[in-house]
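> one predicted model, sequence on top.
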Amino acid sequence: MSGILDSVNQRTQLVGQNRLELLLFRLNGRQRFGINVFKVREVLQCPPLTSMPKLNTLVRGVAHIRGQTISVIDLSMATGGRRIEDLSNAFIVIAEYNRSVQGFLVGAVERIINTNWDAIMPPPQGTGRASYLTAVTEVENELIEILDVEKILNEISPLNADVSADVAEGLTTEGKEDKIIFIADDSAVARNQVKKALTTLGLEIELAKNGLEALNRLKEIAEEYGDVTNRVGVLVSDIEMPEMDGYTLTAEIKNTPQLQKLHVVLHTSLSGVFNQAMVQKVGADDFIAKFHPDELATAVQKWLMKDCE
């Protein structure tokens, strides 16, 4: 176990084309879950938790770790399960999402596995925790569930997706009224947040649930319009998505003649461990860490108005 925990920080620096590493853990039962190691700062046995007044019921307390006060969310309770009772044998996965650091209380931590995004699939309909799943995969003939952490966090502390009045007033899409904004994100919550923020631009918006779906749809548009940029102004894409991640999607776009002029903005909760070299390698035009509606709308407007080269 100590070897696994010690290796997490080193592995968070790894990025590969359409591949990922998952840290496997359990909550209360036998079901195994996975979290992208790239989002994990460290894993440690649950320290003493301090109760605070008016905390959300899903937050078991706060932990003081390396000079930082971190809220600890019971992942079992957050997904509709029983609370994790035995804190002395529990673990905290400290992760960074959407420009903030959270602790996720889990029952047990197992190991790290290497896999590819094309082995990560959308959740099947009717799965018990389907409303909290963003993807599933199979390891050793067992289903691994990948939780929609953005939905969990939004339920605990909802994000404001509204663009401020001052920024909205300065946004213009004059001359681009015939363009659409394309959004690719596997989290329904994140898709809706991005859509709400970008609706301020007053253009048609099209959505895709993963990179492969987005790529196929962009190719269809390109076939119809001769070049995808004759219809699509900007693509805003998450990085972590089932079947095809945002890095691979971007690389495919930049290597396809009818798509390569499309401006791509990568928009991801991988904020603290973002790898600028990888974004440059695949040819993305911009990177924005989730989630700040003013920053996102301003960046999309900039690339929308920039002439395709």
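On my side now, so go ahead.
> could you use CA atoms for every contact and neighbour count after this?
Noted.
> can you tell me the element I183 falls in?
I183 belongs to strand 180-184 when elements are defined using DSSP states H and E.
> give the next helix or strand downstream of that strand.
helix 188-198.
> ok, and what's touching that next one?
150-151, 154, 161-163, 183-185, 205, 207, 209, 293-294, 296-297 (C-alpha atoms under 8 Å, 6 or more residues apart in numbering).
> and here's the other structure:
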Amino acid sequence: MQTIRSTSEERIMTNSAGKLAARNKIAGGNRMELLLFRLNGRQLYGINVFKVKEIIPCPRLTNLPHHTPEVRGVAHVRDGTISIVDLGMAIRQPAMEKPETHFVIVTEYNRRTQGFLVREVDRIVNIDWEEVHPPPKGSGRESFLTAVTQMDNQLIEIIDVEKIIASVDPFAQGVSSEVLTEDIKAIANEFHILLVDDSSVARHQVERNLSETGVRFTSLTNGREALEYLNNLADDGKDVADEFLMIISDIEMPEMDGYTLTNKIKQDPRLAQLPVLLHSSLSGIFNEAMVKKVGANFFLAKYDADELARVVVGQIRKAAGMKV
């Protein structure tokens, strides 16, 4: 692991999203940048830099009625109003006292902008996804970790932000009847999809909507696991493109990211015909360029149930020889 910058809170705060994006060349090489921060203790936590828009001193908060306790209020940031979530409370820690003395990490996940209140920011590090691992099995279903890694002999806990967002602002969206026509429902069960996502919340969300569509699915938790699974099928002489209608993969995953997984699939003649949809809370022009670079067939920013279903239905129609 290589630390690319050790910096003060003040210097990190001056990094705009544009400056952070200037380092996007590491993506696609199975590497990522983590923004490290602390909550109530000395434990270091991390989130992907590409989801960070800016870091600011905590602005003046306005209380909102009928919100979960984790939402400490709303604040005016730039030209909009965003919710400020106490990240410590969201992972079952005590509330942070005197929020005005702390910092807010402004992020964009799943097409929504929100702020996370943290005690202090630490620095940005550049790491290999191979050095990032799933959380210990003893973490339990209530854990808000999506992965862990080590730096300078210290454990870094990477937070499952999608799970936190779902806990403080539940998001429920089913597939509309306009997308799921009767002719598709009649044949959907003939088709099988491979789903790859390390976030249990995101994975279950997609699983629910695939179930609505009627297709069968197999779920795995990271790119390395998925590649080994596909390679084993190919080694057994099976045509992977016949086994699966398509693969739906997250981008950010421990051990092997979605970009690397897609690139390896498309470079292997036995797997190359398998359509790949990259489905990620990462969004923007950069990711669209990376999708083309690694050869993915589709890209969707999380999360719109109808958009995802339309891609799946389109693949069903294509495979069944129906009018698309």
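Looks like it came in fine. The structure presented is a predicted model; accordingly, all values stated were derived computationally and were not measured.
> TM-score of the superposition?
Laid over one another, the chains give 0.94 as their TM-score (TM-score structural alignment, normalised by the length of the first structure), with 308 aligned residues with a C-alpha RMSD of 2.0 Å.
> among the contacts of helix 188-198 of the first structure, who's most crowded?
Counting neighbours by other C-alpha atoms under 10 Å, the top entry in the contacts of helix 188-198 of the first structure is A184, with 29 neighbours.
> which position in the second structure aligns with it?
Residue pairing (TM-score structural alignment): A184 of the first structure is matched to V196 of the second structure.
> show me where the stretch 101-250 of the first structure has its helices.
Assigned by DSSP state H, counting those that start in this stretch, the helices in the stretch 101-250 of the first structure fall at 149-156, 165-170, 188-198, 211-225, 246-254.
> average distance between the third one and the second structure?
The reference is to helix 188-198 of the first structure. Mean deviation of helix 188-198 of the first structure relative to the second structure after superposition (mean C-alpha distance after the TM-score superposition for the first structure): 0.7 Å.
> relative orientation of that helix and helix 149-156 in degrees?
For helix 188-198 of the first structure against helix 149-156, the angle by axes from the mean of the first three to the mean of the last three C-alpha atoms, to 10 degrees is 70 degrees.
> in helix 188-198 of the first structure, what counts as buried?
A188, V189, A190, R191, Q193, V194, K195, K196, A197, L198 (16 or more other C-alpha atoms under 10 Å).
> also the second one?
Of the residues in helix 165-170 of the first structure, those buried under the neighbour-count criterion (16+ other C-alpha under 10 Å) are A168.
> again, but for the longest one
Neighbour counts over helix 211-225 of the first structure (16+ other C-alpha under 10 Å) mark G211, L212, E213, A214, L215, R217, L218, K219, I221, A222 as buried.
> check stretch 128-147 of the first structure too.
A130, Y132, L133, T134, A135, V136, T137, I144, E145, I146, L147.
> again with stretch 2-13 of the first structure
Neighbour-count burial for stretch 2-13 of the first structure [16+ other C-alpha under 10 Å]: L5, V8, N9, R11, T12.
> do I have it right that the last one meets V273?
What that stands for is T12 of the first structure. Yes. Assessed by C-alpha atoms under 8 Å, T12 of the first structure is found in contact with V273 at 7.1 Å.
> any residues in contact with both of the two?
Contacts common to T12 of the first structure and V273, judged by C-alpha under 8 Å, 6+ apart, are F38, K39.
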